[in-house]
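Novice: With the sequence up front, the predicted model follows.
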Amino acid sequence: MSTPRSVRIAQGLWQKIEYEYRLLLGFVVAIGLAVTFGALAGEMMEGDFRAFDRNFLLALRHSDDLATPIGPQFIETAMVDITALGSETILTLVTLIALGFLVLRKRYRQTLLVAAAVGGGAMISGILKSLFSRARPDVVPHLVPVSSGSFPSGHAMNSAIIFLTLAVLIARSYEDARTRSFIVGLAALATLTIGFSRLYLGVHWPTDVAAGWLVGLAWALLMGMIAITLQKRRKIEQPVDDTTESEEKL
């Protein structure tokens, strides 16, 4: 039995309302994240978070030896390795791998969108980094070498921009919710771990890392909304059902 025309119209109208609602909600959240970053930057410049930043870093070190972080030695070694994941070299390599993956899947327009999103995020990161000249933490010894300004954290910001943006856009290639959740969840875990490693190693204040996360999340969310809109208008490749695709290959 075919679905009545009135029911189809109602379903189509509901889908449109739901789509518009999701876009509006995403836009509001992105604006909220940007406003929060601005407020955090203002409070940071006025020195309101100085005590919190200081106490947080001190809590991660032994009080009788500030050069030694809490926990066993292997954690420090792991943090040094993890923080390298947020370096420009690794992030560039990850981006190239993701672009190559999309090209192999013949999703050429989505490849261009990802490249533009990552490039735009890198530009924003550079601009924000140059606007502030906050000094690096001086309450604990640095466990890895650093040279640039402290606010916002480049590792936290760039890893959030790259990993979350790539995850959100690549996740748009799939319809399966579990696949999407896994991709985005993995990127979020990597972003959070990299940010924490900067604190554990004593090279950033907590507010530096929080600011980096806010910018990266806002940018990834914005890029996700753009991808949804372009797919809705069929300007880029549509999501595929990876379970169906696997069954067809078998």
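Specialist: In hand now; what should we look at? Numbers count the residues shown, from 1 in each chain.
Novice: switch to C-alpha atoms for all contacts and neighbour counts from now on
Specialist: OK.
Novice: all strands of the protein, in order?
Specialist: Using DSSP state E, the strands of the chain run over 61-62, 65-69.
Novice: For the last one, list every residue counted as buried.
Specialist: By that I understand strand 65-69. L66, T68, P69 (16 or more other C-alpha atoms under 10 Å).
Novice: ok, for the residue nearest the centre of the chain, nearest residue in space, not its chain neighbours?
Specialist: By C-alpha atoms, centre = their mean, the mean C-alpha position of the chain lies nearest to A160, the distance being 2.5 Å. The shortest distance from A160 to any non-neighbouring residue, by C-alpha to C-alpha, 6 or more residues apart in numbering, is to G216 (4.4 Å).
Novice: before we go on, here's another structure to hold up against the first:
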Amino acid sequence: MNALKQLNLKALFAGALVFAAWAYATFSGFLEGFDRWGLMLFRKETDGNSLPIGPEGTPDIVMAVTHMGDTITLIVVSLALVGWILSKHSKTLAIRCAAAITGVFLISPIFKFLFDRDRPDIVEQLAHASSKSFPSGHALRSAGIYLILYVVLSGFLSVRGKQVLFTITSTVIVLTSISRVYLGVHWPTDIVASWIIALTWLYFCKKLLTLRTP
């Protein structure tokens, strides 16, 4: 019961409203121009919009970046985080952290099933993607996991350490998310929706993750 009281229901409700408004704007076609603009921002205006911007090796670099949001990568990060917490003899925090992380992994396929949005078809897709488009699993999971990592570890760091960790995690989240649009496998609105969901989940669970009960 004490754990349930720590859940931020107001954040969940507010996030749900924001997400509902964004989803409505997306699927009503109101943001279609934004989606097209965001995708074409990373394409040259020649060769049928199939050539990405940047030097020849840029797509390979972006592919390396996008792997920071892969399921396997994030599972390794998650296990390392939970293992580190356990090594500090904080079993309660480890369990709660594992529960919050599990939620992140479960949310994405649920929303993909509910919205059933097709991947972009106006540019060439430079990476393999078989699931539905809305929201972006890479963006949602990377934002959720890396933000959970920041919230948990920041409680053990100095002010300077918090600043450095926040800079690193936020940079990884943004680059991973943008890489999905660059590769042509997600609409920009998919990315924003993923961020809304991840932030809502974080604030929903935040008090649980900052509790230090051994």
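Specialist: Right, received. Where do you want to start? Fair warning: this is a prediction, and the values are worked out from it, not measured in the lab.
Novice: coming back round to it: which residue in structure 2 lines up with the residue nearest to the centre of structure 1?
Specialist: Under the alignment (TM-score structural alignment), A160 of structure 1 maps onto A143 of structure 2.
Novice: Wait, that match touches I197, no?
Specialist: No. Using C-alpha atoms under 8 Å, A143 of structure 2 is not in contact with I197, being 9.2 Å away.
Novice: Can you report how many residues lie near D35 of structure 2?
Specialist: 20 (other C-alpha atoms under 10 Å).
Novice: so who does the aligned residue in structure 1 for it touch?
Specialist: By TM-score structural alignment, D35 of structure 2 lines up with D53 in structure 1. Contacts for D53 of structure 1 (C-alpha atoms under 8 Å, 6 or more residues apart in numbering) come out as W205, P206, T207.
Novice: Now tabulate those in a markdown table and tack on distance to S153 of structure 1 and neighbour count.
Specialist: Output for the contacts of D53 of structure 1, formatted as a markdown table (distance: C-alpha to C-alpha, whole Å; neighbours: other C-alpha atoms under 10 Å):
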| residue | distance to S153 of structure 1 | neighbour count |
| --- | --- | --- |
| W205 | 8 | 27 |
| P206 | 9 | 27 |
| T207 | 9 | 23 |
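Novice: how about those residues in a markdown table, adding distance to Y21 of structure 1?
Specialist: Output for those, formatted as a markdown table (distance: C-alpha to C-alpha, whole Å):
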| residue | distance to Y21 of structure 1 |
| --- | --- |
| W205 | 37 |
| P206 | 34 |
| T207 | 32 |
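Novice: preserved in structure 2, out of those residues?
Specialist: Counting by both residues aligned by TM-score structural alignment, their matches' C-alpha atoms under 8 Å, the members of the contacts of D53 of structure 1 that carry over to structure 2 are W205, P206, T207.
Novice: and the last one, how far is that from E247 of structure 1?
Specialist: Separation of T207 of structure 1 from E247 of structure 1 (C-alpha to C-alpha, to the nearest Å) stands at 48 Å.
Novice: likewise L222 of structure 1?
Specialist: Taking C-alpha to C-alpha, one finds L222 of structure 1 at 33 Å from E247 of structure 1.
Novice: More neighbours: which of those two?
Specialist: Applying other C-alpha under 10 Å to L222 of structure 1 and E247 shows that L222 carries more neighbours, namely 21 against 8.
Novice: give me every residue that touches that one.
Specialist: Contact analysis of L222 of structure 1 by C-alpha under 8 Å, 6+ apart lists G26, F27, A30.
Novice: Could you say which of those is surrounded by the most neighbours?
Specialist: Result: A30 is most packed of the contacts of L222 of structure 1 (other C-alpha under 10 Å), 21 neighbours.
Novice: what's that one in contact with, if anything?
Specialist: Counted by C-alpha under 8 Å, 6+ apart, A30 of structure 1 has contacts L217, A218, W219, L221, L222.
Novice: cutoff 6 Å now
Specialist: Residues near A30 of structure 1 by C-alpha atoms under 6 Å, 6 or more residues apart in numbering: A218.
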